[in-house]
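J.: sequence below, structure please.
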Amino acid sequence: MGASNLLPLVVLFAVVGGVAWVGYQILLYTNELAERGLHKLEKKNVVFTKDGAKVGVKEISAEKYADQTQRAFVKTWNAAQDGGAQAVRSRTK
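T.: Okay, the predicted model is just below:
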């Protein structure tokens, strides 16, 4: 009589243990996914802190920035100077 009363208790512990093991495996997998996601975002210069997300900007040297700005200014200037004449020539062709 004593052994037959223990069988449901053993089955209960086995089921609860199985569910706990599956839950633990899900927890490990979700933590791994979160780590992979954070690692990918860090590669893209996005960092999460307790204050929020910080987005980093790739640095550019002052000389390169000045060259790009000057090149854009010169192109705009030339387009403004030649824009009327080019528009008339393209319409007459």
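J.: use CA for all of it now, contacts and neighbours both
T.: Will do.
J.: assign the residue nearest to the spatial centre of the chain to helix, strand or coil.
T.: Closest to where the C-alpha atoms of the chain average out (C-alpha atoms, centre = their mean) is residue 41, at 3.8 Å. Under DSSP: H, G, I helix; E, B strand; the rest coil, the three-state class of residue 41 is helix.
J.: excluding chain neighbours, what is closest to it?
T.: Once flanking residues are discounted, residue 41 sits nearest to residue 47: 7.0 Å by C-alpha to C-alpha, 6 or more residues apart in numbering.
J.: I'd say the one you found and residue 54 touch.
T.: Yes. At 5.2 Å, residue 47 and residue 54 qualify as touching, with contact defined as C-alpha atoms under 8 Å.
J.: which one's more surrounded, these two?
T.: Set residue 47 next to residue 54 and count neighbours by other C-alpha atoms under 10 Å: residue 47 wins out with 15 against 11.
J.: one more to put side by side:
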Amino acid sequence: MPNRLIPLAILLLVVVVLAVVGFIAYSIIQEVSNKTKTKMEKRNVMFTKDGMKVGVREVKEEEYVDRSQSILVNMWNHTSFPAYKSRLWDMTGSPSGSGSGNGERRVEQRKG
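T.: Next up is the predicted model:
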């Protein structure tokens, strides 16, 4: 009779060990998912049974205009037009006149 109880005791011991390992794994998974959920909710992302909802932060129109305008001003201030020659005005500061030919001589001097 004791010989029949040894395999039963081993089976119960294995089942208990597997249950403990499973419970620990389940606990860890739940903890990680809860921490992830709270971090994502801080960033306006919410997980529901239907799926994921993303909240959009409102930006006032004045703030939007200020941001876009400052970007354009920064771009304008950091650009340069090295070979740009306007038809309307002379950017070099020399007296404008079509007969002077100063600009053409400078270009030739650079090439040659």
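J.: ok, back up a step: any idea how far the helix or strand harbouring the residue nearest to residue 41 of structure 1 is from the chain center?
T.: Secondary structure assignment for residue 47 of structure 1, by DSSP states H and E: strand 46-49. Its chain's C-alpha centre and that of strand 46-49 of structure 1 lie 10 Å apart, by C-alpha atoms, centre = their mean, to the nearest Å.
J.: what helices or strands is it leaning on?
T.: Packing contacts for strand 46-49 of structure 1, counted by 3 or more C-alpha pairs under 8 Å, 6 or more residues apart in numbering; DSSP states H and E, involve strand 52-55.
J.: which parts of structure 1 are helices?
T.: For structure 1, helices defined by DSSP state H occupy the ranges 2-43, 62-92.
J.: from the chain's centre, how far out does the first one sit?
T.: Centroid displacement of helix 2-43 of structure 1 relative to its chain, using C-alpha atoms, centre = their mean, is 28 Å.
J.: got it, and stretch 35-52 of structure 2?
T.: On C-alpha atoms, centre = their mean, the centre of stretch 35-52 of structure 2 falls 18 Å from the chain's centre.
J.: with stretch 46-59 of structure 1 instead?
T.: 11 Å.
J.: what's in contact with that stretch?
T.: Stretch 46-59 of structure 1 has contacts (C-alpha atoms under 8 Å, 6 or more residues apart in numbering) with 38, 41, 45.
J.: would you list these in a markdown table and tack on distance to residue 17 of structure 1?
T.: Formatted as a markdown table, the contacts of stretch 46-59 of structure 1 follow (distance: C-alpha to C-alpha, whole Å):
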| residue | distance to residue 17 of structure 1 |
| --- | --- |
| 38 | 32 |
| 41 | 36 |
| 45 | 42 |
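J.: what's the closest of the residues you listed to residue 72 of structure 1?
T.: Nearest to residue 72 of structure 1 among the contacts of stretch 46-59 of structure 1: residue 45, at 26.8 Å, using C-alpha to C-alpha.
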